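Trainee: Take a look and give me a structure for this.
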Amino acid sequence: MEHRAFRLNGFVVLAALVVLGVIAGAVAARGAAGVAVAVVLAVVLVLALTGFTVINPNEARVVQFFGRYVGSVSDAGFQWVIPLTTKRRVTLRVRNFETSKLKVNDAAGNPVEIAAVVVYKVVDSGKATFAVDDYEEYVAIQSETAVRHLATTHPYDSDQSAGTSLRDGTEVAAELTAELRDRTELAGIDIIEARITHLAYAPEIAQAMLVRQQAAQVVAARTKIVEGAVGMVGLALDRLREQGLVELDEERKANMVSNLLVVLCGDKATQPIVNTGTLYS
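Mentor: Just a heads-up that it's a prediction; the model follows:
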């Protein structure tokens, strides 16, 4: 939608208007006919002055001639465009927006609090001005909508589903950015980055979820300890058999395995008991 409006260097046009003013003054001194010509030149001069505008870096001016969009000017400096036009300012700087903390249910039905920051910029000043009422408000609303949709399609923890969870930062950020780009394209907005900045269980279930997470970690740790202990017991029995140090029947092997597992899997230091009798008493 955006296209370049007709423009000229403002200083060149200003110099031409100064010359035109001098000519009008000289013509006016030549009698009644000269005054009429001078009035016409003065009117042209006044109309031409309405075409001047100053454009800052990373800024555009959307030019309208009696309601009709005639183009945009984004070249920084002192510029001159068609007279009698309105020139609306649109910033092209990179901007960021942070959503408020939203309370939604994740894919597993757990209430969570989530917020995100969105970095964006205007790439089409025409669409940003005429496609939506207020592009800043549009980005804010679409950002919150996209964050809500993201939270409802993914679980909080990866162990609740085989897919991506909300805690998988890189994947979630890429998905959120892609969705926001689709939502804001019609407004002439380019989403540079969108990333989750706050993620937590809602206060009413936070303590219960913390206990569940701690229990899961304890189970995982105990599982690892048992796997290591079983390996060590097997290694001990194999070494004893290979080196022929002692022959153990199945009952004594079971007793040895039991004792080693207690020692290796216990969370407290064990107190050894020395058998001073025979192997079987």
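Trainee: C-alpha from now on. contacts and neighbour counts both.
Mentor: Will do.
Trainee: sec struct for Glu204, please.
Mentor: Following DSSP: H, G, I helix; E, B strand; the rest coil, we place Glu204 in the helix state.
Trainee: quick one: contacts for it?
Mentor: Residues in contact with Glu204 (CA atoms under 8 Å, 6 or more residues apart in numbering): none are found.
Trainee: and what of Asp182?
Mentor: Here Asp182 is in contact with no residues (criterion: CA under 8 Å, 6+ apart).
Trainee: my guess is it is in a strand, correct?
Mentor: No: under three-state DSSP, Asp182 falls outside any strand and is assigned helix.
Trainee: Number of residues surrounding Lys268?
Mentor: Here the count is done by other CA atoms under 10 Å, and Lys268 has 8 residues near it.
Trainee: please give me the structure for this one as well, since I'd like to look at both together:
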Amino acid sequence: MTDIRGATSALRQSSERAAHTMSGYGMLLLLLLPIAGVVGAISQIDRVADAVIVSTLLVSCFLFLFVIAGFYLLQPNQAVVITLFGDYRGTDRTSGLRWTWPWMIKKKVSVRSNNIISDRIKVNDLRGNPIEMAAQVVWRVTDTAQALFDVDDYKAFVMVQIEAAVRTIGSRYPYDDFEHQEVTLRGNHDQVGGELRAELIARLTVAGITVDECGFTHLAYAQEIAGAMLRRQQAQAVVAARTTLVEGAVGMVEMALALLSEKNVVELDDERRAAMVSNLMVVLCGERDTQPVVNAGSLYQ
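Mentor: As a prediction, the model looks like this:
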């Protein structure tokens, strides 16, 4: 990204400025003059010399075409970039019927929000695992001069930079952390999405484009390791569940032995205590329901 910024900063950066244009509604009144001239010339065709009639008609037609060629229409959240012989003359953002000199070249640019969902791309995360990622980005043009003159095709530029930013963010973090001690792509959507937005804004500033919202629409392990990672997740879940179960069972055994000793229910030597602990652990940690066994003898028989 540093190389991109360094290369673009060496270019002559454009900057949007207001164009000197006029309201088209006032120019509509000016159209009445050539129309009146044509009507007057036709009405006086038998009273005035033919040369005067022809001159009046030519001047009226020229004035009509001159005025009509300068009209253009702008809808809300739409701008027009005006150039003269390749020189940037300004941008008009005033909606409605507008007018400028006919020899001005007018290029319309939408400043509305655009929504793009990028293609799924394969990225290696921080740990080198291949993952698939796709992002949804809401962007809009903020500087029409930069969008048209500083990049060749600003829409294609946005698509390329989205892919580059997704690769950068995807390689910055691991996909998942089973110990929940690191920032991950899967577990920290808001933080990672904020960094993706900041990365995109930094990359798209050269084109006069900002990003209003972005996030991941697809995030998963690549197919070649998806099965192995699923088995790993299942194993991690089983280990975590077993750890919690054993910790709870040990606490219950300690409590049972303490209560038996405290209330003098039974006197237990080391061997009987070990047998009771074994039985309680089997009962508490077993996956199946236990079946009671009545011992009619003693522990030593």
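Trainee: quick one: TM-score?
Mentor: Superposed pair, TM-score by TM-score structural alignment, normalised by the length of the first structure: 0.91. Supporting alignment: 281 aligned residues with a CA RMSD of 2.3 Å.
Trainee: could you measure the alignment partner in the second structure of Asp106 of the first structure against Arg172 of the second structure, distance?
Mentor: Under the alignment (TM-score structural alignment), Asp106 of the first structure pairs with Asp125 of the second structure. Here Asp125 of the second structure is placed at a distance of 7 Å from Arg172 of the second structure (CA to CA, to the nearest Å).
Trainee: now Leu63 of the second structure
Mentor: Leu63 of the second structure sits 64 Å away from Arg172 of the second structure, going by CA to CA.
Trainee: from what I can see Ser95 of the second structure touches Gln75, true?
Mentor: Yes: using CA atoms under 8 Å, Ser95 of the second structure is in contact with Gln75, at 5.2 Å.
Trainee: still on that earlier bit, neighbour-wise, which of Asp125 and Arg172 of the second structure wins?
Mentor: Higher neighbour count among Asp125 of the second structure and Arg172: Asp125, with 23 against 17, using other CA under 10 Å.
Trainee: nearest spatial neighbour of the more buried one, skipping sequence neighbours?
Mentor: Distances taken as CA to CA, 6 or more residues apart in numbering put Ser171 closest to Asp125 of the second structure, at 4.2 Å, once the chain neighbours are dropped.
Trainee: need the contact list for the one you found.
Mentor: By CA under 8 Å, 6+ apart, the neighbours of Ser171 of the second structure are 123-126.
Trainee: Buried only: go through those residues for me.
Mentor: 123-125 (16 or more other CA atoms under 10 Å).
Trainee: So what does Leu74 of the second structure match up with in the first structure?
Mentor: In the first structure, Leu74 of the second structure lines up with Ile55, judged by TM-score structural alignment.
Trainee: now Ala202 of the second structure
Mentor: By TM-score structural alignment, Ala202 of the second structure lines up with Asp182.
Trainee: cool, and Gly6 of the second structure?
Mentor: Here Gly6 of the second structure stays unmatched in the first structure, going by TM-score structural alignment.
Trainee: And Gly6 of the second structure, how close does it get to Val294 of the second structure?
Mentor: In terms of CA to CA, Gly6 of the second structure sits 84 Å off from Val294 of the second structure.
Trainee: ok, those two, which is more surrounded?
Mentor: Gly6 (10 against 6).
Trainee: That one sits in which helix or strand?
Mentor: Gly6 of the second structure is part of helix 2-9, with elements assigned from DSSP states H and E.
Trainee: pretty sure Ile116 of the second structure is touching Arg140, no?
Mentor: No: Ile116 of the second structure is beyond contact range of Arg140, at 10.9 Å (criterion: CA under 8 Å).
Trainee: Break down the stretch 201-301 of the second structure into its strands, ranges please.
Mentor: Secondary structure of the stretch 201-301 of the second structure (DSSP state E, counting those that start in this stretch): strands located at 209-221.
Trainee: again with the stretch 1-150 of the first structure
Mentor: Going by DSSP E, counting those that start in this stretch, the stretch 1-150 of the first structure shows strands at 8-9, 52-55, 59-65, 68-73, 77-80, 86-91, 95-98, 102-105, 111-122.
Trainee: which one of these lies closest to Ile191 of the first structure?
Mentor: Of all the strands of the stretch 1-150 of the first structure, it is strand 111-122 that lies closest to Ile191 of the first structure, at 4.4 Å by CA to CA.
Trainee: Now do the same for Tyr25 of the second structure: its match in the first structure.
Mentor: Tyr25 of the second structure maps onto Phe11 in the first structure when the alignment is built from TM-score structural alignment.
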